[in-house]
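*Asks:* Just the structure for this:
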Amino acid sequence: MAKEHLGLALALGIPVFVVVTKIDMCPPHVLDATLKQLSRILRSSGCRKLPVAVSDRKSVVMAASRFVGQRVCPVFQVSNVTGEGVGLLQTFLNILPLASCSAASLMPKSPTPASPIASEDEAPLRYDINEIFAVPYVGTVVSGHLSSGSVRVGDMVWLGPDYNGNFVATQVRGIHRKRAEVECGYQGQSVSLALRKISRSQVRKGMVLLRKDDHEVPPTATCTFEAEVVVLYHSTTITSRYQAMLHCGPVRQTAQVLCIRPADTDESTDQTALDKQRNALRTGDRARVLFQFIRHPEYITLGSRLVFREGRTKGVGKVVRVLSASEERNVMKQVKNGTMVVDQRIDAVQAETIQLKTSDPAEPKTRKVPTLS
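*Replies:* Okay, here's the model as predicted:
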């Protein structure tokens, strides 16, 4: 499982650090063998990481300053029994720079006539919902992560999509962060929001909140999108109609593969392209795959990272195109027509085979013997 997590982090481009635990109960030779194996894995051609053993505060500062955007992979050795290495790990987590936004962007800014609001307010709001609660005397409370923008008490937002792909308007009544009431939340923070006039049954995991001022009309959800994917591991081949659990931000839903095209193709979806480029994927292959959600529409944006799995992780990718309702109907019609052509060919071959099997064999030509009168 640790190797799978490491491979998934490397495929998604996420910086990693390693914590070796329970060093108090491990014999010295076993600990040395584990560290050597870990160093060999991190230095391999697939990882190309530079393991750095953290032993003092000076190395902690150096590892934190070079952690984001470089090949450095800090390695900590900790023991929860003796407390060895725990302080170094806490220091590293405290001084680690934020990946989503810098510390300077989170400092309060004095409004000026040229820019009356902060840069976070100018960015479009996106809040991913991960948990839903029904709090007595408060109402519906959602918990999630601020992917972009900022949210304040009293903001009007769009909530959705529901099972039909629709968005509803609501208002933020209150914001809590780390069990404390706050007036606003910023990008990269995990906060809880109390929503006005929204019942618990109207909210589900995977929904998003978007600022109403950023979208004059309700946003649109989609069932079909195209992504450029890389297959990490699969024992057999991945073909059309293959189904897997797909994760994209807060979205967790089963998706089906409609068609597969080479990664260097354009965005054309004509019938010739769909018929010509139907193929299979194996471990290590890269291609552009057209996915379709099985149950209901979801809110998907361009550039979003995705992971699809079937038990273990099968592949990762990035969304390169989101289809509108008209494009979705057109593509579905083309895919259906392509499938019908194949089915008709199969039916024709089967009919010909059945006809050959059921037809009477040719009568052997026998030589007639003249009879004597």
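*Asks:* C-alpha from now on. contacts and neighbour counts both.
*Replies:* Fine.
*Asks:* In the protein, what residue spans correspond to helices?
*Replies:* Ranges of helices in the chain, per DSSP state H, are 2-12, 28-42, 57-65, 86-95, 119-122, 271-276, 325-358.
*Asks:* hey, which of those helices is tucked in deepest?
*Replies:* Neighbour counts (mean count of other CA atoms under 10 Å) averaged over each of the helices of the chain peak at helix 57-65, with a mean of 17.
*Asks:* got the angle for that helix vs helix 86-95?
*Replies:* Interaxial angle, helix 57-65 versus helix 86-95 (axes from the mean of the first three to the mean of the last three CA atoms, to 10 degrees): 40 degrees.
*Asks:* Might you calculate how far helix 57-65 sits from the centre of the chain?
*Replies:* 31 Å (CA atoms, centre = their mean, to the nearest Å).
*Asks:* And for stretch 298-315?
*Replies:* The answer for stretch 298-315 is 3 Å, by CA atoms, centre = their mean.
*Asks:* mind checking the end-to-end distance for it?
*Replies:* One end of stretch 298-315 to the other measures 20 Å (CA to CA, to the nearest Å).
*Asks:* For it, buried residues please.
*Replies:* Going by neighbour count (16 or more other CA atoms under 10 Å), the buried part of stretch 298-315 is 298-301, 305-309, 313-315.
*Asks:* between the residues you listed, which is nearest Pro28?
*Replies:* Closest approach between these and Pro28, by CA to CA: Thr313, at 34.0 Å.
*Asks:* Out of the buried residues of stretch 298-315, which comes closest to Ser201?
*Replies:* Of the buried residues of stretch 298-315, the one sitting nearest to Ser201 (CA to CA) turns out to be Glu298, at 17.3 Å.
*Asks:* before we move on, back to that, could I get the helices of the chain in CSV, plus columns for distance to Val230?
*Replies:* CSV is the format used below for those (distance: least, CA to CA, whole Å):
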stretch, distance to Val230
helix 2-12, 9
helix 28-42, 21
helix 57-65, 30
helix 86-95, 31
helix 119-122, 33
helix 271-276, 20
helix 325-358, 23
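*Asks:* With respect to Gln256, which of those helices lies nearest?
*Replies:* Going by CA to CA, the one of these nearest Gln256 is helix 325-358, 12.5 Å.
*Asks:* Remind me what that closest one packs against, helices and strands.
*Replies:* The helices and strands touching helix 325-358, judged by 3 or more CA pairs under 8 Å, 6 or more residues apart in numbering; DSSP states H and E, are helix 271-276.
*Asks:* which residues make contact with the helix it packs on from outside it?
*Replies:* 259, 261, 334-335, 338 (CA atoms under 8 Å, 6 or more residues apart in numbering).
*Asks:* Another sequence for comparison is provided below:
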Amino acid sequence: MAMLVKTTEQAVTAAKGIPSNRITPILPISNVTGDGLENLRRILYETSPSALFKAGLSASTLATTKSINQEESITVAAPTATDELKTPAISVTDVVEMPIDETYQVPGVGFILAGTLVTGSFKINDTLQIGPDYNGNFHKVTVRSMESMYMPLKELVPGQTAALSVRSVNKKFVLSRTTFRKGMILLSPEIKVDDYVSRVFEARVVILHHQTTVTVGYQPMMNCRTIRQTAEIISIESNQEVIRTGDRALVRFRFIHAPEFLKKGMRFVFRDGQAKGIGKVVRIVPAEQCEAL
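*Replies:* Now for the predicted structure:
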């Protein structure tokens, strides 16, 4: 449940509900006047490890809460001793994962991608894959050059925001803004993207505010990382046919225009005018099952 924090007392109450995932504090803060900073400091103080243990929370409870909040680790295809393929889970720090914030077509330079690297690292001339396009496909590209804050880079590391000049590995395929868009993702070439790309997914949602009710056929705008696309609720997996403000439910969404790259555990917000809600991805529906929906 979202909680607007404007006083010290509200900050203390919000901090107590954070470990159980029952409360998500929303803090209005001004970087001009400093209003709200004291409430932020209070929440950070109340949720420190020492404060949590004093409140009677065990280390196992904290570890469980942390694991619940983590996103799914990406899997890759790797050869075994018999040269057969399998999909072992690897550390997220080893996999390149860069959501695309914007795309540009610069005369004399070519196709440009801009985004912030979440995990992994790569250098100039490395081969990566970008997608999904409107058909759910990924395309291999080579990094020609990159820069951040007008400074050229030889290597990009997690947390850095940069613009990349890329070219297609397939000489017959032309990169353009009509095919590639904001919301796509740049990944390591060995990632099995079929496990994460789909138009349909299931999520647990909470309706923060809606003037009436939400039911099947509702089409809000969804924001998840850099993804921004309209999605339709095609089913509500609960005993109730409609959900209202404050209700929680397991629902199934379908993107209207194109498939997207999603992982189990990703959090998102959805909105429609004054209506707002939050959710967490719990399952990606395989593409072959989407055709029957």
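*Asks:* circling back: for the helices of structure 1, which one sits closest to Val138 of structure 1?
*Replies:* Taking the helices of structure 1 one by one with CA to CA, helix 119-122 is closest: 26.4 Å.
*Asks:* chain center to the closest one, what's the gap?
*Replies:* That offset, for helix 119-122 of structure 1, works out to 26 Å (CA atoms, centre = their mean).
*Asks:* next one: stretch 225-235 of structure 1
*Replies:* Per CA atoms, centre = their mean, the centroid offset for stretch 225-235 of structure 1 relative to its chain is 11 Å.
*Asks:* Next: stretch 148-157 of structure 1.
*Replies:* Centroid displacement of stretch 148-157 of structure 1 relative to its chain, using CA atoms, centre = their mean, is 24 Å.
*Asks:* how far does that stretch stretch from start to finish?
*Replies:* Taking CA to CA as the criterion, the two ends of stretch 148-157 of structure 1 lie 14 Å apart.
*Asks:* which residue numbers in structure 2 go with it?
*Replies:* The alignment of stretch 148-157 of structure 1 onto structure 2 (TM-score structural alignment) spans residues 119-128.
*Asks:* if we look at the matching stretch, which residues are touching it?
*Replies:* By CA under 8 Å, 6+ apart, stretch 119-128 of structure 2 touches 92-98, 140-146, 154-159, 186-189.
*Asks:* let's see 7 Å
*Replies:* 92-97, 140-145, 154-158, 186-189 (CA atoms under 7 Å, 6 or more residues apart in numbering).
*Asks:* Give me the subset of the residues you listed lying in strands.
*Replies:* 97, 140-145, 155-156, 186-187 (DSSP state E).
*Asks:* Any of the residues you listed buried? List them.
*Replies:* Neighbour counting over those (16+ other CA under 10 Å) leaves 97, 140-143, 145, 156, 186-187 as the buried ones.
*Asks:* which one of those is nearest Glu202 of structure 2?
*Replies:* When these are compared for distance to Glu202 of structure 2 (CA to CA), Glu97 comes out closest, at 22.3 Å.
*Asks:* Trace that closest one over to structure 1, please.
*Replies:* Aligned counterpart of Glu97 of structure 2 in structure 1: Arg126 (TM-score structural alignment).
*Asks:* Could I get the full set of strands for the stretch 51-200 of structure 1?
*Replies:* Counting by DSSP state E, counting those that start in this stretch, the stretch 51-200 of structure 1 has strands at residues 72-77, 126-135, 139-148, 151-152, 156-160, 168-177, 180-182, 184-185, 190-195.
*Asks:* Quick check: the fifth one compared with structure 2, mean distance?
*Replies:* Spelled out, that is strand 156-160 of structure 1. Taking mean CA distance after the TM-score superposition for structure 1, the mean distance separating strand 156-160 of structure 1 from the aligned residues in structure 2 is 1.0 Å.
*Asks:* Kindly tell me how buried Ala14 of structure 2 is, as a neighbour count.
*Replies:* 24 (other CA atoms under 10 Å).
*Asks:* can I assume it is in contact with Ile23?
*Replies:* Yes: at 6.2 Å, Ala14 of structure 2 counts as touching Ile23 under the criterion of CA atoms under 7 Å.
*Asks:* re earlier: as JSON lines, the strands of the stretch 51-200 of structure 1 with distance to Lys3 of structure 1 would be great.
*Replies:* Listed next are these as JSON lines, based on distance: least, CA to CA, whole Å:
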{"stretch": "strand 72-77", "distance to Lys3 of structure 1": "15"}
{"stretch": "strand 126-135", "distance to Lys3 of structure 1": "26"}
{"stretch": "strand 139-148", "distance to Lys3 of structure 1": "27"}
{"stretch": "strand 151-152", "distance to Lys3 of structure 1": "38"}
{"stretch": "strand 156-160", "distance to Lys3 of structure 1": "36"}
{"stretch": "strand 168-177", "distance to Lys3 of structure 1": "33"}
{"stretch": "strand 180-182", "distance to Lys3 of structure 1": "38"}
{"stretch": "strand 184-185", "distance to Lys3 of structure 1": "35"}
{"stretch": "strand 190-195", "distance to Lys3 of structure 1": "28"}
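*Asks:* for the ones you listed, which one sits closest to Lys36 of structure 1?
*Replies:* Using CA to CA, the nearest of the strands of the stretch 51-200 of structure 1 to Lys36 of structure 1 is strand 72-77, at 11.8 Å.
*Asks:* on that earlier part again, closest to Thr353 of structure 1 out of the strands of the stretch 51-200 of structure 1?
*Replies:* Among these, the nearest to Thr353 of structure 1 by CA to CA is strand 156-160 (53.0 Å).
*Asks:* got the angle for that closest one vs strand 126-135?
*Replies:* Using the same axes, to 10 degrees, strand 156-160 of structure 1 lies at 80 degrees relative to strand 126-135.
*Asks:* Could you check the angle strand 156-160 of structure 1 makes with strand 190-195?
*Replies:* 100 degrees.
*Asks:* residues of strand 156-160 of structure 1 that come out buried?
*Replies:* In strand 156-160 of structure 1, counting by 16+ other CA under 10 Å, buried: 156-160.
*Asks:* Tabulate the residues you listed in CSV, adding columns for distance to Arg66 of structure 1.
*Replies:* Listed next are those as CSV, based on distance: CA to CA, whole Å:
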residue, distance to Arg66 of structure 1
Met156, 40
Val157, 38
Trp158, 39
Leu159, 39
Gly160, 39
